[in-house]
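J.: Here's a sequence, model it:
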Amino acid sequence: MPGRECGWLVIRSIRIRQITMFRFWVRYLLHKPRLYFYLLLDVLSQLCSLAEPYLLGMTVNVLTVKKDLGSSLWTLVLCIFAIGVVAIVRSVLAYWTSLIYVDLQAHAGYQLNADTLEHVKRLPRKFFIGFDAGYYNQQINHDSNDLMIFGITSASNIIGGVATIICSLIMLMNINTAMATACLACIVAGALVYRLFSGLLFNRGFEFQEKTAAFFGALQSQLESVSFLRRHSLFDFYSLRLQKAFDGLYPAILANQKAGSRFELANQSIFSFAQFCLLAIGSCEIVAGKMPVGFLLTALSYYSTANSALVDLLSWGKSYQASKVSAQRLKRLWAMDEEENGSICIGSPVSLVCKGLSICRPDTDRIIDYPKLISFNRGVLYGVSGANGSGKSTLLDGIAGLYPDDYVGTIAYDDVDLGQIDSINLRSYVVGIAEQEPDVVNGTLRENLTLLAGDNYPVLEVGRLVDQFGLTKLVSTLPKGLDGVLDEQNHNISGGEKQKIAIIRVLLKDSPVMLFDEPTSALDGASRSALIDILQQKKEEHIVVVVSHDPELLEACDEVIEL
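T.: The predicted model follows:
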């Protein structure tokens, strides 16, 4: 029997439980060699940008200083040629860095997105009470990609930015000490401004992202409910709900924008003042004959380059607060304990026993008490009957391990307690469930029928079951027959056909334990008879349990348990 396929994810979950933003990057970015190749090319590109102003200044100096004509012309040609070579090199580096960036961001963002989704899918059922799929879809996707984008750009901005600022200051120091001092003062002032605004930016960013996710959840709810609202003409009701969601979002948008604008205003004021000082100092030095005219252009260009690097670094501070929000929200999900799960992988059980079983439904907090002893064995076709709300479907979910934290008593497969059993492995290989309201996934009819059976399904058996359950009409309506595409919105499939697909899925899976929840509620007479005949055959080598109100199906059962 194969073991649990995603055991690595549990190990990852335990190690990520106390994760910080940096450790997200360690997990998904810092082990990738492509990141360091990207950073190397990016730094080289930024250093090339520092060569151009110096060469430009040299060119202007040659044109303005009277020297030997031949020597000056040769120097001028060399400077112009060097400027062209540097520009070409920068373009090539920019091309490759952009390609590597996209590759890094796409793969890292997807992996964090997928791992977070896998963790969420393993959370306890109570987490999904009132679950807003739109909200979490927007949150997980946005936060995962935002965090990885920020990680890559952070490495680039910090390493490249610091290198650029240091090199620019060194070059400015060689040109003029006063100008270098003014530029350094600007950097210090910018750091102080960020320190002043950091808390405000984080709080406003957190509120904005939370409200945005809630709004998109409300928006998706509108789209998912189009058929329902059209049927009952609830246009005004849903419009008011969307307006209410926007009314909650807009104040957060405005507050976040105000905080960001104030931060930018303070930075821009410092930058403008520094530029004025550099122009004044440079002009005085030229008049005094202490600096060539060309190097004034070089100095101003270095200041502009250093200023851009500084803006990126300060913007990093602002972006850090926004990405810190993303990290906090992801950490909030990862901090939730996954559903309790055992470690034993059982084979093909011959008996299933429930003793003193009570299940608390997490969606209603209603406790359902079952008979003191319920036994299911091979060789017997079991029916479970009872009034609506008596817990028939809940019993099937319980013995399939879907309520690990919400039951008391004993559920045992061949004397192995359910709490010790790997419930994911159990449902993958031991238990098959045909739901009363099954889902159809985007894909072909064949893929839907063999969804639970894996790649090694019996090909001939598919056609035989399609004939037995009268799905030939559906097959004939699809352009490619069994390989025709169904869609999740079920536009081309009826309720009875969905139920037949769910039954065939379980029969093709051929798991040792087969559970059917109201399997005949939408079946025609011929399909009902076919199902009864098949179950009578399956019971000899399987534990077979059907929940039903259907008198004909219950009559065919060897033993009926009344709830």
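
J.: Please count neighbours and contacts with C-alpha atoms only from this point.
T.: Fine.

J.: Which parts of stretch 428-442 count as buried, going by neighbours?
T.: Within stretch 428-442, the residues that count as buried by 16 or more other C-alpha atoms under 10 Å are 428, 429, 430, 431, 432, 433, 434, 435, 436, 440, 441.

J.: gap between the fourth one and residue 486?
T.: Distance, residue 431 to residue 486, by C-alpha to C-alpha, to the nearest Å: 26 Å.

J.: in a strand, that's where residue 549 is, yeah?
T.: No. Counting by DSSP: H, G, I helix; E, B strand; the rest coil, one finds residue 549 to be coil, located in no strand.

J.: pretty sure it contacts residue 392?
T.: No. Counting by C-alpha atoms under 8 Å, residue 392 is not a contact partner of residue 549; they are 10.5 Å apart.

J.: Proceed likewise with the subsequent sequence, for comparison:
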Amino acid sequence: MILILTIISSMLSVTAPYLLGLFFDALIASASIVRIMYICLIYLLLMTCTLFVGYELNLLKVKVHTKASYRLNSEVLFYIHRLPYDTTMFMDSSYYTQRINNDATQIISYILEALSGIIINVVSIILPSVVIFNIFPPILPGIFLAIMLYVFAYTAMRSVLYKTGMAFKEGQSVFFKKLSQQLTAIKLIKLFDLSYLFADLLNKAFAHVLKTTINYQKKAYIFSSLDSLISSVCQILFLFSGGYMVSKNLITIGNLTIVLSYISMIITSARYFFSLGKQTQDTLVCYARISELLSSSPEFNHGKEPNNIDEISIIDLSVRFSENVILHSVNMHFEKGKIYGVAGNNGTGKTTLINILAGLYRNCYSGKIILNRSISLSEINPEFMRKNLISVCPQDISLIEGSLRSNLLLGHDEPDDFYNTLEYFGLDSVIASLPNGINTSVDNHNFNLSAGEKQKIAIVRTIIKGGCVLIFDEPTSALDTLTRDRFLAYLQNHKKNKMVIIVSHDITLLQQLDEVVRMEGTTFE
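T.: The predicted structure follows:
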């Protein structure tokens, strides 16, 4: 539909100058008022159709642009969801959100504008050229020369526009990241009086983006100046040529009006393609940045899908990030029916171990992790494992924007003992205190929930999700003694068909577990 409306719009635009030329010739020839009115009515009808088609075309473009931009945005984000966690763990959310959104929007804008613009301007070059050829052919070589000047100017500036455009967009993304940090770190800023420090960081980021912006705008101005210079010179030459032809009676005033109007239309179209060249380089920058994200290989999402996990054997496991050795030659064994504790000082690799067992780190470790004595962890479909076999309660608790119910269930069906579990962990009183009960909206910025209440939510949703392996990372750090004891009692009562691993600094809790492994440095004791 966009193509059809675009072709109609371009045909209507090309017809207008021809009618104006006929109108002027009719005036000079002292045509009858009926003929003049006839031409005016046709022109009025033409303008009305142009407005109507333009309105429909604009609405259609907005609708397609909005949907397509969202589609590209979401496709890139969903692709990032499928990347290995050790590839995305260091991504800055502010930087990449701004980068993906801006790049996706510009790519879609370029495609839609080019799709309609190229058609309109090709028609605006070809049809006027045909009319000019029939009226006064000798002027066509001059038009061709003007178009070639635009081609040479674009070729000379193309590489410079791409390089400065890349630096400009990267500078914008980095500045947006620093700008976002002014709000995301506001608690830290207040607690440690870091306003001046963060202001300095923002000023440095601004200085960099200002430098790249000015450099980009310099090149863009030179580019647009070449456009204006070529256009002005051509207009002067064509006006002079037209005046000379009229003075020698080589062309009528009406035909000259048509020719000059069409020459102006051709030059305008040539300028469009010239500016399209700049937009092309800007869009190629966006395309390169999107392609960079899509060039990473997605997570291995096929492989073996065992019904359960009865044993996990870790053999000579070593983990390294860049030059930092996190774990070295670790050997462990876990079995179903036991609750294991993993203890140790901060930085000894406890959370890293959890991430490996959950299949989040697949490319940064050496050694073997064997399940059920015969299956390597690397052979298992990680998505299937995380969905059906393993449930992890992370140390950093994230609430999803939505109701408390949706945060507890996380898309799973409500189990029969759902409300009994809530009551057991003391969440029934929390729910009763909320304005809309379990349907109250919560998120990470909801101040109605304490740290302990959020931790209870994290524990319950881990239990509801289920699986034969339950992993908890510091699950009792914000719990009161009663809830901690209930948590441990629950696990003891349900461990028969479960393998439970708890990372904790809580000595009282660790003393009540079946086995405890202490991590010191990069080794196990």
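
J.: And the TM-score between them?
T.: Once superposed, the chains reach a TM-score of 0.93 (TM-score structural alignment, normalised by the length of the second structure), with 518 aligned residues with a C-alpha RMSD of 2.1 Å.

J.: what about residue 549 and residue 392 of the first structure, which has more around it?
T.: A direct count of neighbours by other C-alpha atoms under 10 Å for residue 549 of the first structure and residue 392 places residue 392 higher, at 24 against 18.

J.: counterpart of the more buried one in the second structure?
T.: Under the alignment (TM-score structural alignment), residue 392 of the first structure pairs with residue 350 of the second structure.

J.: Spit out the contact partners of that match.
T.: Counting by C-alpha atoms under 8 Å, 6 or more residues apart in numbering, residue 350 of the second structure touches 342, 343, 344, 503, 519.

J.: can you check residue 256 of the first structure too?
T.: 201, 204, 205, 208.

J.: Going by distance to residue 301 of the first structure, which of those residues wins?
T.: Taking C-alpha to C-alpha as the measure, residue 301 of the first structure lies nearest residue 201 of the contacts of residue 256 of the first structure, at 30.9 Å.

J.: show me the contacts for the closest one.
T.: 256, 259, 260, 318, 321, 322.

J.: In helices only, show me those residues.
T.: 256, 259, 260, 318, 321, 322 (DSSP state H).

J.: so what's the most centrally placed residue in the first structure closest to, chain neighbours aside?
T.: Nearest residue to the geometric centre of the first structure (C-alpha atoms, centre = their mean): residue 113, 2.6 Å. Leaving aside its sequence neighbours, residue 113 of the first structure sits nearest to residue 144 (C-alpha to C-alpha, 6 or more residues apart in numbering; 5.4 Å).

J.: Now find how far off-centre the strand or helix carrying residue 157 of the second structure is within its chain.
T.: Taking DSSP states H and E as the definition, one finds residue 157 of the second structure inside helix 140-184. With C-alpha atoms, centre = their mean, to the nearest Å as the basis, helix 140-184 of the second structure stands 21 Å off its chain's centre.

J.: returning to that earlier point: same list (the contacts of residue 256 of the first structure) but as CSV, adding distance to residue 104 of the first structure.
T.: Below are those laid out as CSV (distance: C-alpha to C-alpha, whole Å):
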residue, distance to residue 104 of the first structure
201, 28
204, 29
205, 25
208, 27
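
J.: overlap between those and the second structure?
T.: Retained in the second structure by both residues aligned by TM-score structural alignment, their matches' C-alpha atoms under 8 Å are the following of the contacts of residue 256 of the first structure: 201, 204, 205, 208.

J.: Contacts only, for the last one.
T.: Spelled out, it's residue 208 of the first structure. Residue 208 of the first structure makes contact with 249, 252, 253, 256, according to C-alpha under 8 Å, 6+ apart.
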